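Participant: only the shape, not the letters, is given here:
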């Protein structure tokens, strides 16, 4: 299995902090956020290479960071060639960029580089193997009001039956998080999605579409999870991971 960490965005909501630093390299309790992501990837046990796709602006920062990584797998930064938010490839564009650039022909774990969590990813991989399907990682945020900030997921018989980005009137506290175990056979669907001139930006739109052309399984994680998109979320993460709350 290969893993792909998405770190190619420009995090405009965190400006000015992210004008000079990539968001996944910001520190929480003394460690870059992306270090925690790699900790999670190590729990899978069968990943041989983890690609970290970033942009031209921050590529050298990731190259320096990767040299100091001592993991069970190779850590390989990729430069998607973009230099600003205006010419970004988008999350789905970066997934396809990595697949093409590295000729990936293997099951692929895709994780957002700004997702901070403390749970094992092994059950996601186990379910992918057991079902033979791609698997969406889900999380119960415990509040319908919060669901409107993310994506609403409904599950029936272990499969994603509905996926809606930022719903107006959600009825389920389950959201889809940027943590997907994509089976090798489904990787060509990323290119097909983009060829049909669909939005390359939000990764959730890929899953929203994929479930209409193939069955996608779902796994609900338990533990701590924060999608760091604002200064308030970064501060909350620092408090939680440093044990101050």
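Facilitator: Perfect, thanks for sending it. If you're wondering where the values come from, they're calculated on a predicted model, not measured in any experiment. Numbering: from 1, shown residues only.
Participant: contacts and neighbour counts: CA atoms only from here.
Facilitator: Noted.
Participant: how long is stretch 126-138 from one end to the other?
Facilitator: The first and final residues of stretch 126-138 sit 15 Å from each other (C-alpha to C-alpha, to the nearest Å).
Participant: next, the buried residues of it.
Facilitator: By neighbour count on 16 or more other C-alpha atoms under 10 Å, the buried set for stretch 126-138 is 127-128, 132-138.
Participant: the protein: strands as residue ranges?
Facilitator: Taking DSSP state E, the strands of the chain run over residues 2-6, 27-28, 31-32, 49-54, 74-79, 108-112, 115-117, 134-140, 151-156, 159-165, 174-182, 216-221, 225-227.
Participant: output these as a markdown table; include the columns distance to residue 240.
Facilitator: Putting the strands of the chain into a markdown table (distance: least, C-alpha to C-alpha, whole Å) gives the following:
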| stretch | distance to residue 240 |
| --- | --- |
| strand 2-6 | 23 |
| strand 27-28 | 9 |
| strand 31-32 | 13 |
| strand 49-54 | 25 |
| strand 74-79 | 27 |
| strand 108-112 | 19 |
| strand 115-117 | 11 |
| strand 134-140 | 18 |
| strand 151-156 | 23 |
| strand 159-165 | 27 |
| strand 174-182 | 19 |
| strand 216-221 | 18 |
| strand 225-227 | 10 |
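Participant: closest one to residue 235 among those strands?
Facilitator: Between residue 235 and these, the shortest separation by C-alpha to C-alpha is 8.6 Å, and it involves strand 27-28.
Participant: go through the buried residues of stretch 126-138 and say which is closest to residue 183.
Facilitator: residue 134 (5.0 Å).
Participant: and the buried residues of stretch 126-138, which two are furthest apart?
Facilitator: That would be 132 and 138, which, of the buried residues of stretch 126-138, are the farthest apart (C-alpha to C-alpha) at 18.0 Å.
Participant: next up, a second structure to put side by side with the first:
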């Protein structure tokens, strides 16, 4: 099994916050890709590689970044024997391919035909998240139907529905639909869907159809990876696994909160996310 970590974003909000900060405390973060930000004692993305290796879920990790950060990711990846970095060849946020197009690029370039973990490179989860438990859940779903995919959800507040893709599910925790940034009045669900997807190998060919369907659409339709999940829900069985929450390093305040937690509050670093 393989994993693709999506890391081709340009972190424009975070970089804007860092440059605007007058304290100088975060000057060392200027020009650093979000997945390479120091979180606790290692880079954010290193927490993922360590947990993926420790859990035995995958044998290869592919990281998709852009031309601007490619050299930095290559240097970071040199410390891991099973990590390979791919550039999407873009040099600015305006040129970006979008997350779904980057996922498609990795699947094609590395000829991935196995079950695939897709992970947002700027996200970490709270300590109830376990790759081992998720692997067991995915295997059980596959035993019932080898079309099955698995995504996560966590509870958001009413005022946050307009920031996320919101999953609606049936009694078997199968996703019925995902509404993109709905008003609180437009859905009774408060299940936010972060970028962590366990895609079955049978679902991967649908990336071709999605990309072809959206080829004339604005980049935003290929950017948020949830757009593909929303489309996939109508074509394959997609089930939901609840978790308590995540750290989403989108701006400087969110980064400070995440880094502080990993420095002072993480209970067991060795077993984190395993």
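Facilitator: Looks like it came in fine. Just so it is clear, the model here is predicted, and its values are computed rather than measured.
Participant: give me the TM-score for this pair.
Facilitator: Put the two chains on top of each other and the TM-score (TM-score structural alignment, normalised by the length of structure 1) is 0.91; 240 aligned residues with a C-alpha RMSD of 1.8 Å.
Participant: on that earlier part again, out of the strands of structure 1, nearest to residue 15 of structure 1?
Facilitator: strand 27-28 (15.4 Å).
Participant: which residues in structure 2 does that closest one align to?
Facilitator: The aligned range for strand 27-28 of structure 1 in structure 2 is 38-39, by TM-score structural alignment.
Participant: now the matching stretch on structure 1. Mean distance?
Facilitator: Compared with structure 1 after fitting, stretch 38-39 of structure 2 deviates on average by 1.3 Å (mean C-alpha distance after the TM-score superposition for structure 1).
Participant: tell me if I'm right that residue 236 of structure 2 and residue 205 touch.
Facilitator: No. Residue 236 of structure 2 lies out of contact with residue 205 (C-alpha atoms under 8 Å); the separation is 11.8 Å.
Participant: and those two? which has more neighbours close in?
Facilitator: Comparing residue 236 of structure 2 with residue 205 by other C-alpha atoms under 10 Å, the one with more neighbours is residue 236, at 19 against 13.
Participant: alignment lookup: that one to structure 1.
Facilitator: Match for residue 236 of structure 2 (TM-score structural alignment): residue 214.
Participant: quick check: the gap between that match and residue 127 of structure 1.
Facilitator: 16 Å.
Participant: ok, now residue 11 of structure 1?
Facilitator: Distance from residue 11 of structure 1 to residue 127 of structure 1, by C-alpha to C-alpha: 32 Å.
Participant: try residue 230 of structure 1
Facilitator: 32 Å.
Participant: now residue 195 of structure 1
Facilitator: 29 Å.
Participant: quick one: contacts of the match of strand 27-28 of structure 1?
Facilitator: 44, 258-259, 262-263 (C-alpha atoms under 8 Å, 6 or more residues apart in numbering).
Participant: one more time with 10 Å
Facilitator: 29, 32, 44-47, 124, 255-263 (C-alpha atoms under 10 Å, 6 or more residues apart in numbering).
Participant: which residues does residue 189 of structure 1 contact?
Facilitator: 96, 195, 206, 209-210, 213-214.
Participant: let's see if you can find the most crowded of the residues you listed.
Facilitator: residue 96 (21 neighbours).
Participant: now do the same for that residue: its match in structure 2.
Facilitator: Checking TM-score structural alignment: residue 96 of structure 1 goes with residue 104.
Participant: list the residues that contact residue 57 of structure 2.
Facilitator: Applying C-alpha under 10 Å, 6+ apart to residue 57 of structure 2 gives the contacts 1-3, 51, 116-117, 131-132, 134-135, 274.
Participant: for those, which one is nearest residue 173 of structure 2?
Facilitator: Taking the contacts of residue 57 of structure 2 together and measuring to residue 173 of structure 2 by C-alpha to C-alpha, the closest member is residue 134, at 14.1 Å.
Participant: name the nearest residue to the closest one, ignoring sequence neighbours.
Facilitator: What sits nearest to residue 134 of structure 2 in space, not counting adjacent residues and going by C-alpha to C-alpha, 6 or more residues apart in numbering, is residue 241, at 7.8 Å.
Participant: for the one you found, what are its contacts?
Facilitator: 129, 133-134, 137-138, 150-154, 173-174, 193.
Participant: if we go to 8 Å?
Facilitator: Residue 241 of structure 2 touches 134, 150-153, 173, counting by C-alpha under 8 Å, 6+ apart.
Participant: and for residue 232 of structure 1?
Facilitator: Residue 232 of structure 1 neighbours (C-alpha under 8 Å, 6+ apart): none.
Participant: residue 112 of structure 1 too?
Facilitator: 5-7, 178-179.
Participant: residue 171 of structure 1 -> structure 2?
Facilitator: So, by TM-score structural alignment, residue 171 of structure 1 is matched to residue 188.
Participant: neighbours of its match, how many?
Facilitator: 12.
Participant: and the gap between it and residue 259 of structure 2?
Facilitator: Residue 188 of structure 2 is 33 Å from residue 259 of structure 2, by C-alpha to C-alpha.
Participant: no further queries at this time; thank you.
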